[in-house]
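K.L.:
Give me a 3D structure for the following:
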Amino acid sequence: MRKQSDNGAAQVFRITGARQGLAEDVRGRQRRYVISMAIRTLAVILTAVLWNVERHVAIVTLVLGAFLPYVAVVIANAGRENAPGLPSTFVPAPSRPMISPAPTASPAESVPEDRS
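P.N.:
Just a heads-up that it's a prediction; the model follows:
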């Protein structure tokens, strides 16, 4: 939506409360997963290199390399963010009133009348 300002230039408004697009969200989660897996790969390589040189640092990198896949999967599967402007509760649709069944006729009323 554009609005003309006093000097005649068009002013553009942004939608700040809207969610990210689904493709953009998936791309961001994939990027975070690849970054954390690259860090894990680096930690495993450092573990192998430092094992005989600095054992304490190698153990820390080994623990980091073992723990990062779990964290990466949890972050990747976290799902979409909540939009701040949208309601968070579900409002059920109003229910329609039920039509009551027709009253049953007594046997005396159900006999057809003679119209002669």
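K.L.:
make it CA atoms for all contacts and neighbour counts henceforth
P.N.:
Noted.
K.L.:
All the strands of this structure, residue numbers only.
P.N.:
2-4, 10-12 (DSSP state E).
K.L.:
What residues sit buried inside the last one?
P.N.:
Translated: strand 10-12. Buried residues in strand 10-12, defined by neighbour count with 16 or more other CA atoms under 10 Å: none.
K.L.:
Now show me the structure for the sequence below, then we'll compare the two:
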Amino acid sequence: MATARKSRRAAEPVRITSAPANARDDLLRRRRRYLFSMIIRTLCFVGAIVVGDGWLRWVLIFGAVFLPYVAVIVANSAAPRLEGTDLVQPGQGYKELGR
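P.N.:
Okay, here's the model as predicted:
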């Protein structure tokens, strides 16, 4: 037990810039993506009816059938963490708050 605590303390601290996005914002973003995909699916379905016979009809049917699968996969993917924002070390010429 003591070694587990020691290893947790020795780990690098979590930076706010590498934290995941707000859960509410992430859910809203995922819902918008899903809604957009379902709108495209509906347009594919209606387009397949309107177009008539031909290769375009089969492409639109293919889109209408497989877009729900893609939409669910995309909607279930969480927001990526933003990497690359490093902390500035003190004394590198940047202004600091006074005490």
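K.L.:
Once they're superposed, tell me the TM-score.
P.N.:
Overlay of the two chains. TM-score (TM-score structural alignment, normalised by the length of structure 2): 0.62; 70 aligned residues with a CA RMSD of 2.2 Å.
K.L.:
if we can go back for a sec, using a markdown table, lay out the strands of structure 1 together with distance to Arg32 of structure 1.
P.N.:
Putting the strands of structure 1 into a markdown table (distance: least, CA to CA, whole Å) gives the following:
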| stretch | distance to Arg32 of structure 1 |
| --- | --- |
| strand 2-4 | 36 |
| strand 10-12 | 32 |
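K.L.:
so which of those strands comes closest to Ala23 of structure 1?
P.N.:
Across the strands of structure 1, Ala23 of structure 1 has its closest neighbour in strand 10-12 (24.6 Å, CA to CA).
K.L.:
by contact count, what packs against that closest one?
P.N.:
strand 2-4 (3 or more CA pairs under 8 Å, 6 or more residues apart in numbering; DSSP states H and E).
K.L.:
Could you pick out the longest helix of structure 1?
P.N.:
helix 22-50 (DSSP state H).
K.L.:
Can you say which of the strands of structure 1 is nearest to Ile35 of structure 1?
P.N.:
Taking CA to CA, strand 10-12 is the member of these nearest to Ile35 of structure 1, at 35.5 Å.
K.L.:
Relative to structure 2, which residues correspond to the closest one?
P.N.:
Strand 10-12 of structure 1 corresponds to no residues in structure 2, going by TM-score structural alignment.
K.L.:
closest one to Gly65 of structure 1 among the strands of structure 1?
P.N.:
Among those, if distance is taken as CA to CA, the winner is strand 10-12, at 47.4 Å.
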